[in-house]
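> let's see this in three dimensions:
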Amino acid sequence: MSSSQPRGSWRRWCSALVFGLLVAGCGKEFSEQAYFVPDDLYAAAAVGSDHLWAAGYFGAIYRTTDGGRSWKKLPSGTQKSIYDISFADEKHGWAVGRRGFVIHTTDGGESWERQDIPRRPSRHIFGIHAIDAEHAWAVGDWGGRYYTADAGETWEDRSFLVYEDHPTFKYLSEAELAAFERGDKVYDDLYMNDIFFLDSERGWIVGEYGIIYRTADGGQTWEKSKILGDVHFEDIEFPKSASEIPRELWPMLFEASELLLEKEYLRVRIEAFMTRDELRKTGNTFLADARAEAVRDFLEGEGVSQDRIRILNATPFDEEDVDMNVFRKKKLNARPFARIAVLETPFLFDIKFKDRSEGLIAGLGGVLMRSNDGGRTWKYVESDSRQALFAVGFGAQRLVAVGDKGLRRVSSDGGATWETPQQGFPKVFAFMRDADFGNEQRGWIVGGDSLVLRTSDGGLTWESISIGSGAEAAGHGAGE
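I've put the predicted structure just below:
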């Protein structure tokens, strides 16, 4: 589900190296013994109370059909990292991952078949959701969005494209502009990290830069959702014909800088104006630009990185190729001021819905968001952490959010408030990468070093489950 490309821990490499040396040196008697090398697990797919598939590094896929009492390592047929896995029922499922591979099973994972998916220029597939045995959706980088209605025999490329009215159209390279003029597809350079369908009609996609899309017609059309942020800045009023920020407004900008440094997922767009009277008296056509640059320089001076600041309607360097009258008109206003608009651009990893109304999103920097209107709008809820949250889950008793370095948060009031569990949750220091509930009572969390946690009481308490050396193994070579 993540745009990052996870890697195994140094302990796995050391274990594998030591194992290889010992086998080489000690002969047949030693090689007959069973040794378990843990795999980092990135994805979980639960069906009912007893069935779970956990997948991750080196193409590893583990399955339990008895609620975690016993495990089998399945032959995935790939050595590439699996980023997501989804099952429609106990038999039919898909797994996707690094370098855009897709594999499909119709026998619960006993065997897997590779499928072809239109993925250029995509390199990775990050998310998959099986709606039923025939229908599934997948998402990836470069705006990747793919759909099958025939169990993966064919996949339709429904990726997000760049059009003339797209916000990034002006930043296309010469090669991309030439492709656009030829009528070729120009793909949106965005990571789509996760996709979730509640039923055959209602689905959601999340990705980088605060991207949230929703559909209510089975994916025929998609609408962009809105993040209702709680950070707003007052306009900066300038003295007539001046471009320096008044000293009495510095405290407001100091506070703005602190908020931006605290909430790294926010970006700002600066738009400055001048009056007709100022233009007439000074003849300075760049006065509005100077005001915008003064605000930008102030924020940068306080530590806000340049890539998080954008100036709107900046005068182009090459004035000969543009109509300057158009730019002047955009900069004229009855007031001499600058506006700082806050852009909600969190990097989002995971999205899930409990029903048609209630949804949760987890993201980078401890981002947690909640929706009560089917995903039309989203509000931040406090996680009290700046570490990454990778996954969320709905239990009957408590909601759960998990992430990097053992980060976990639970909610007992439907997601309005979150806290660190003081009991009923094992002390974990590895990353926890995914969470999934087969029903309201039985849920699972998976993560680094073959971590598996299980709840049987709707998320109220969790226990550690060992895959261990008892897992029936399927061999794999070196992977990525």
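> all contacts plus neighbour counts: C-alpha atoms, from now on.
Fine.
> who touches Tyr213 in this structure?
204-206, 222-225 (C-alpha atoms under 8 Å, 6 or more residues apart in numbering).
> one more pass at 6 Å, please.
Each residue near Tyr213 by C-alpha atoms under 6 Å, 6 or more residues apart in numbering is listed here: 204-205, 223-225.
> from Ala216, how far out is the closest residue in space to Ile311 that isn't next to it in sequence?
Using C-alpha to C-alpha, 6 or more residues apart in numbering and skipping residues adjacent in sequence, the residue nearest Ile311 is Ile270, 4.8 Å away. Computed as C-alpha to C-alpha, to the nearest Å, the Ile270 to Ala216 distance reads 35 Å.
> again, but for Met192
Going from Met192 to Ala216 by C-alpha to C-alpha gives 19 Å.
> who has more neighbours, the two?
Met192 (32 against 17; other C-alpha atoms under 10 Å).
> ok, the nearest residue to that one once chain neighbours are set aside - contacts?
Leaving aside its sequence neighbours, Met192 sits nearest to Gly207 (C-alpha to C-alpha, 6+ apart; 4.2 Å). Counting by C-alpha under 6 Å, 6+ apart, Gly207 makes contact with 191-193, 348.
> out of those residues, who has the most neighbours?
Result: Leu348 is most packed of those (other C-alpha under 10 Å), 34 neighbours.
> that one contacts Gly366, doesn't it?
No. The criterion here is C-alpha atoms under 6 Å, and Leu348 misses it with Gly366 at 10.1 Å.
> to check against the first, give me the structure of this:
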Amino acid sequence: MAAKKGFRIKSLLPPLIVIGALGWLSTLEVELPDVFVQEQIIELRDRFYDVVVPNEQVVWAVGKSGKIVRSDDRGETFYVQSTPTEAHLQSIAAWDDQHAVVIGNDGLTLNTVDGGVTWEPVDAPLGEVAKKMFRTEIGPNGRVWATAEFGSILYSDDRGLSWTRVGGDQDVAWNDVGFAKPDQVCVDEEIEQPSCSDDENGAGCAGDEVEQRSCSDGPVDRVCVVGEFGQLGCSDDQGETWLAKETPLDSSLMGIAFSDDLNGLAVGLDGHVLQTADAGETWDTVNSPTGKHLFGLDWVDGVWVIVGEKG
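Sure thing, here's the model as predicted:
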């Protein structure tokens, strides 16, 4: 934490004496004591929206007006890192204590390769109006994902140096992203199959549509997103296509996470909690001890940790 040198002179003398004394002091070299003033790192008006802990020592937090703070001693002390923006920063994800990415308002993303000594801005490929981004997470394969307004979902394969937009232009804000790994994925498809019969004019064939099920040979890396109006969607091809999954809610879902390949939770407004045991294919309600809004969750040391409104 940087310390600033400085001093303060407090005068109790009448103004005329002070004026005369200033003229006299101008001819002298006066040695004044050094007074160290510690910079205030975190103020009451600060708001932090996300935190990431890449290892046992380092903690990063991001928030209002482009502020990023970092701790190298497990949160005992923090220092401010310089950023090139005053936009609100909504979320941060880190591969290690040197490489991280931040997303925020106005379609802004930041990335660092030196532990936050420098943060480089990169504009996300979003529309001209809906440019607010909400959550970023790193998938099992190292690809980083980000969710945003108007159905936008983005990913980066170069740690935030460039972004690709997937998903449609739905009038929905996707609030969070999570990762599952179903043992097998099966898809029902309608295909045209010849159907032949004999009649008085001879043999003839007509095309019939039949339903055929195709299944993957093994586990699939699944990406799931949650958003407004109880909407939940998953992709089994890394964002090329998305399938809506039915939920029993019509209020917004704010967070999603998985404890293993198959089991996960989604949380949202009014204290709603959903659970899945099949990698997000189906979702059921869970009795919740609160009616307050729930905003996020994580699986920590074998326990679900859920955070929400008013503590």
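> which position in the first structure pairs with Thr85 of the second structure?
Using TM-score structural alignment as the criterion, Thr85 of the second structure maps onto Thr78 of the first structure.
> sorry, slip of the keys, the one I care about is Asn175 of the second structure.
Per TM-score structural alignment, Asn175 of the second structure is aligned with Asn193.
> surely its match meets Phe126?
Yes. Using C-alpha under 6 Å, Asn193 of the first structure makes contact with Phe126 at a distance of 5.3 Å.
> and the residue nearest to Ile311 of the first structure, what element?
Using DSSP states H and E, Ile270 of the first structure maps to strand 266-272.
> elements contacting the helix or strand following that strand?
Of the helices and strands lying after strand 266-272 of the first structure in sequence (DSSP H and E), the nearest is helix 276-282. In terms of contacts (3 or more C-alpha pairs under 6 Å, 6 or more residues apart in numbering; DSSP states H and E), helix 276-282 of the first structure is not packed against any helix or strand.
> which bit of the second structure covers helix 276-282 of the first structure?
Counting by TM-score structural alignment, helix 276-282 of the first structure pairs with no residue of the second structure.
> that helix: which residues count as buried?
Neighbour counts over helix 276-282 of the first structure (16 or more other C-alpha atoms under 10 Å) mark 276, 278-279 as buried.
> is Ile212 of the first structure in contact with Val206, as I believe?
Yes. The pair Ile212 of the first structure / Val206 is scored as a contact, 4.6 Å apart, by C-alpha under 6 Å.
> select the longest helix from the first structure.
When the first structure is parsed with DSSP state H, its longest helix is helix 10-31.
> that helix: which residues count as buried?
Going by neighbour count (16+ other C-alpha under 10 Å), the buried part of helix 10-31 of the first structure is Ala16.
> next SSE downstream of it?
Helix 10-31 of the first structure is succeeded, C-terminally, by strand 41-47 (DSSP H and E).
> what span of the second structure lines up against the next helix or strand after that next one?
Next helix or strand after strand 41-47 of the first structure toward the C-terminus (DSSP H and E): strand 51-56. Using TM-score structural alignment, strand 51-56 of the first structure lines up with residues 58-63 of the second structure.
> contacts for the matching stretch, please.
Here stretch 58-63 of the second structure makes contact (C-alpha under 6 Å, 6+ apart) with 47-53, 68-72, 74, 88-89.
> same question, stretch 85-94 of the first structure
Contacts for stretch 85-94 of the first structure (C-alpha under 6 Å, 6+ apart): 43, 45, 95, 103-108, 129-133.
> and the strands in the stretch 151-300 of the second structure?
Secondary structure of the stretch 151-300 of the second structure (DSSP state E, counting those that start in this stretch): strands located at 153-156, 164-166, 174-180, 186-199, 202-215, 222-227, 232-235, 243-244, 253-258, 264-268, 273-276, 284-286, 294-300.
> could the ones you listed be laid out in CSV, adding distance to Val37 of the second structure?
CSV is the format used below for the strands of the stretch 151-300 of the second structure (distance: least, C-alpha to C-alpha, whole Å):
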stretch, distance to Val37 of the second structure
strand 153-156, 42
strand 164-166, 46
strand 174-180, 41
strand 186-199, 64
strand 202-215, 66
strand 222-227, 46
strand 232-235, 51
strand 243-244, 56
strand 253-258, 41
strand 264-268, 44
strand 273-276, 48
strand 284-286, 52
strand 294-300, 38
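> residue ranges of the helices in the stretch 251-400 of the first structure, please?
276-282, 287-301, 324-331 (DSSP state H, counting those that start in this stretch).
> farthest from the middle of the first structure: give me that residue.
Centroid-distance maximum for the first structure: Lys281 at 50.9 Å, with C-alpha atoms, centre = their mean.
> please report how far that residue lies from Gly210 of the first structure.
43 Å.
> Lys352 of the first structure corresponds to which position in the second structure?
Lys352 of the first structure maps onto Ala257 in the second structure, with residues paired by TM-score structural alignment.
> next: Arg370 of the first structure.
That one, Arg370 of the first structure, aligns with Gln275 by TM-score structural alignment.
> check the burial of that match by counting its neighbours.
Residues contacting Gln275 of the second structure under the criterion other C-alpha under 10 Å number 20.
> which residues touch it?
Neighbours of Gln275 of the second structure in contact, by C-alpha under 6 Å, 6+ apart: 264-265, 283-284.
> wait, which of these is closest to Lys5 of the second structure?
Using C-alpha to C-alpha, Leu265 is the member of the contacts of Gln275 of the second structure that lies nearest Lys5 of the second structure, at 50.9 Å.
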